[in-house]
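Engineer: Next come a sequence and a model predicted from it.
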Amino acid sequence: MPLVELEIEQRRRSLGGGLEVGRVLPFARRRMVGPFVFFDHMGPIDLAPGTHHGLDVRPHPHIGLSTITYLFAGEVMHRDSIGSEQAIRPSEVNWMTAGRGITHSERFERAQRVGDHLHGIQAWVALPVGDEEAEPSFTHHEGADLPQWSSDGVHGQLIAGEAYGLRAGARTHSPLFYAHLDLEAGASAEIPAGHAERAVYVATGSVELGDRTVAAGRMAVVAGHASRLRALERSTVMVLGGAPLGERFLYWNFVSSSKDRLIQAASDWKAGRMALPPADHEEFIPLPDDPLPSPTPM
């Protein structure tokens, strides 16, 4: 069996206002990796001083998931409907659990003031069925919550879950791991074992997995026996995975094990039944015109 089961190349997607991301998950042939149901590579992009606020991600809703925002460079201001207001900077984590429903915005206020260089990853993890309607929450993590290590040309930081003998501070709802590795050319690193599904995403540089070269902007879903990767040049890599949760349905910013719940969430947003962030409530992203999922037959 090859070490790489599938390679996924990012697809460029516009978020409006000139901001593009590289969408990796979901993918037609691989909707999820463990509980990871969504994976976007933001930037790298240089934002000039006085960047128009139209680049911002205006208030919008989520259900049934946790969002994990992680930056290599830049700054983003988060505000949500439970009153959280928190800037995120490189090597920090904003962890927002939507549960039964939350709204939030992400604004580039530093860029508007003095300019910025933005580069990072936003991932979503689906929640187990029993937690899909949990109370929404938000936590910010830095320092000791995000353990770091350096060895043999590898500098790592654990973002979430357990791996490399370490545990990150964010509360997770299912078994998973998520880590950031910076590797010197020729350095090798373990791909954490003990998880049913795992993947490697190359943000910069290129790595070798078995006899396969994986270039920047590509995710390799690895086989159960794959254990190490080797950097062919200086590289930045995200390793992630965990236990699968079963089928999930997506519509816009909503994730659920139930199509009917997606329809209800869309109706609630369209009717204005989901509160906006108290500190950012003067505008919002409207529901798209995309067709709603078909209801579950009775």
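Structural biologist: Cool, got the structure.

Engineer: going forward, measure contacts between C-alpha atoms and count neighbours the same way
Structural biologist: Fine.

Engineer: ranges for the helices of the protein?
Structural biologist: 109-114, 259-270 (DSSP state H).

Engineer: need those helices in JSON lines with mean neighbour count and distance to residue 184, can you?
Structural biologist: Shown next, in JSON lines, are the helices of the chain (neighbours: other CA atoms under 10 Å; distance: least, CA to CA, whole Å):
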{"stretch": "helix 109-114", "mean neighbour count": "17", "distance to residue 184": "30"}
{"stretch": "helix 259-270", "mean neighbour count": "18", "distance to residue 184": "44"}
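
Engineer: Nearest to residue 90, out of the ones you listed?
Structural biologist: Closest approach to residue 90 among the helices of the chain is made by helix 109-114 (13.3 Å; CA to CA).

Engineer: Which of the helices of the chain sits closest to residue 67?
Structural biologist: The nearest among the helices of the chain, by CA to CA, is helix 259-270 at 17.2 Å.

Engineer: Please compare the first structure with the one that follows:
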Amino acid sequence: MSFSPGKDPAAGDAYACDALANVIVPRTADLGDGFTVRRALPSARTRMVGPFIFFDHFGPTEFRGGKGLDVRPHPHIGLATVSYLFDGEIMHRDSLGTAVAIRPGEVNWMTAGRGIVHSERTPGSHRVDHEPIHGLQMWVALPSAKEEMDAGFAHHAVKEFPVVSEAGKNVRVVVGSLYGAASPVPVVHETFFGDVHLTAGATLPFDPDHDERALYVIDGAVDISGDRFEAGQLLVFKAGDRITVKAATDTHFVILGGAPMDGPRHIWWNFVSSRQDRIEQAKADWRAGHFGKVPGDEIEFIPLPEK
């Protein structure tokens, strides 16, 4: 396992910022009690990066006075949700009967397919003062041939993910293949996601092994071809260009992407599909109560939005 780039940078093209297709500053929403969510995808400038069609960064913050996260039961179709925490704990329950807590460095991969309902809440044992919460909620679209696949859920523990390390750099390979290491998470479309820490001054090659690539800065700042990018920015790169990422400070970021999706996707509320009529059917099904219930969380639910 190596961080060596595919080509010798001294022998080829110089790195340049024109390798950037877009720099996205997420829309930020304050949900109360200091709990903020930054939404980078979808954006007007970039709808998807590989199969990633939704990217939320929430926290870091602390809940006070016994409060916590309470995302009531709600439905999904046509996608897989990817939950990844840096701090805190969330209890996931779904209509398959799953009840699993997710902790930092673990992954919950929930395949909605033709339809699933789930909730995400802070466990009762964690509803204490100064309970931290910080993480990512991402969705990957499913290829059209798999949009109506059976729903499923998989939890992956920290120890399952390979870590590639050299002096000053550490990459946890969470999904797909990176730097000669492969994640055990099964996917139905070429996808990658890595959690990266660099010490100040360290560099990381980010070669065009995948057609669509992006980097999101969690903490610190990176330098690319002399331009500095701070925390809370999604950098979307052009296909085919070699990139070197330099840590301007001790830096934490994630890299993500994969192969282009097989056509555009409609996205409305929690529904994703290649067909608008399928979105309308899902709306009607949720309104009529045709989705399943979540065992252990059957009482509350999020109504279908009016708009």
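Structural biologist: Nice, thanks for sending it over. Please read these numbers as outputs of a predicted model, since none were measured by experiment.

Engineer: hang on, the earlier thing: how about the helices of the first structure in CSV, adding distance to residue 252 of the first structure?
Structural biologist: Shown next, in CSV, are the helices of the first structure (distance: least, CA to CA, whole Å):
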stretch, distance to residue 252 of the first structure
helix 109-114, 25
helix 259-270, 9
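
Engineer: out of those helices, nearest to residue 224 of the first structure?
Structural biologist: Taking the helices of the first structure one by one with CA to CA, helix 259-270 is closest: 31.2 Å.

Engineer: For that closest one, grab the matching residue range in the second structure.
Structural biologist: Helix 259-270 of the first structure corresponds to residues 276-287 in the second structure, going by TM-score structural alignment.

Engineer: What of stretch 184-191 of the first structure?
Structural biologist: Going by TM-score structural alignment: stretch 184-191 of the first structure matches residues 199-206.

Engineer: who's in contact with that stretch?
Structural biologist: With CA atoms under 8 Å, 6 or more residues apart in numbering as the test, stretch 199-206 of the second structure has contacts from 3-5, 168-169, 242-251.

Engineer: Report how many residues lie close to residue 193 of the first structure.
Structural biologist: Close neighbours of residue 193 of the first structure, defined as other CA atoms under 10 Å, add up to 18.

Engineer: Make sure it is actually in contact with residue 227.
Structural biologist: Yes - the criterion here is CA atoms under 8 Å, and residue 193 of the first structure meets it with residue 227 at 7.1 Å.

Engineer: Give the closest residue to the most centrally placed residue in the first structure in space, chain neighbours not counted.
Structural biologist: The centre of the first structure sits closest to residue 123, judged by CA atoms, centre = their mean, with a distance of 0.9 Å. Spatial nearest neighbour of residue 123 of the first structure, excluding adjacent residues (CA to CA, 6 or more residues apart in numbering): residue 39 at 4.4 Å.

Engineer: ok, whatever residue of the first structure lines up with residue 127 of the second structure to residue 234 of the first structure distance?
Structural biologist: Using TM-score structural alignment, the partner of residue 127 of the second structure in the first structure is residue 112. Distance of residue 112 of the first structure to residue 234 of the first structure, computed by CA to CA, to the nearest Å: 31 Å.

Engineer: same thing with residue 259 of the first structure?
Structural biologist: Residue 259 of the first structure is 43 Å from residue 234 of the first structure, by CA to CA.

Engineer: picking that back up, so the match of residue 127 of the second structure makes contact with residue 49?
Structural biologist: Yes - if you go by CA under 8 Å, residue 112 of the first structure and residue 49 touch, sitting 5.4 Å apart.

Engineer: so who does the counterpart of residue 146 of the first structure in the second structure touch?
Structural biologist: Taking TM-score structural alignment, residue 146 of the first structure has residue 161 as its aligned residue in the second structure. Residue 161 of the second structure is in contact with 172, 173, 174, 183, 184, counting by CA under 8 Å, 6+ apart.

Engineer: any idea how far residue 72 of the second structure is from the residue nearest to residue 130 of the second structure when sequence neighbours are not counted?
Structural biologist: If you skip the residues right next to it in sequence, residue 130 of the second structure has residue 62 as its closest partner in space, 4.9 Å away by CA to CA, 6+ apart. Residue 62 of the second structure sits 20 Å away from residue 72 of the second structure, going by CA to CA.

Engineer: how many neighbours does the counterpart of residue 244 of the second structure in the first structure have?
Structural biologist: Residue pairing (TM-score structural alignment): residue 244 of the second structure is matched to residue 228 of the first structure. Residue 228 of the first structure: 15 surrounding residues under other CA under 10 Å.

Engineer: what's residue 228 of the first structure in contact with, if anything?
Structural biologist: 188, 189, 190, 191, 209.

Engineer: neighbour-wise, which of those residues leads?
Structural biologist: residue 191 (21 neighbours).

Engineer: residues contacting residue 231 of the first structure?
Structural biologist: 183, 184, 185, 186, 187, 188, 205, 206, 207, 208.

Engineer: Tell me, how many residues neighbour the fourth one?
Structural biologist: Taking other CA under 10 Å as the neighbour definition, residue 186 of the first structure ends up with a count of 17.

Engineer: where's it relative to residue 197 of the first structure, distance?
Structural biologist: Distance, residue 186 of the first structure to residue 197 of the first structure, using CA to CA: 26 Å.
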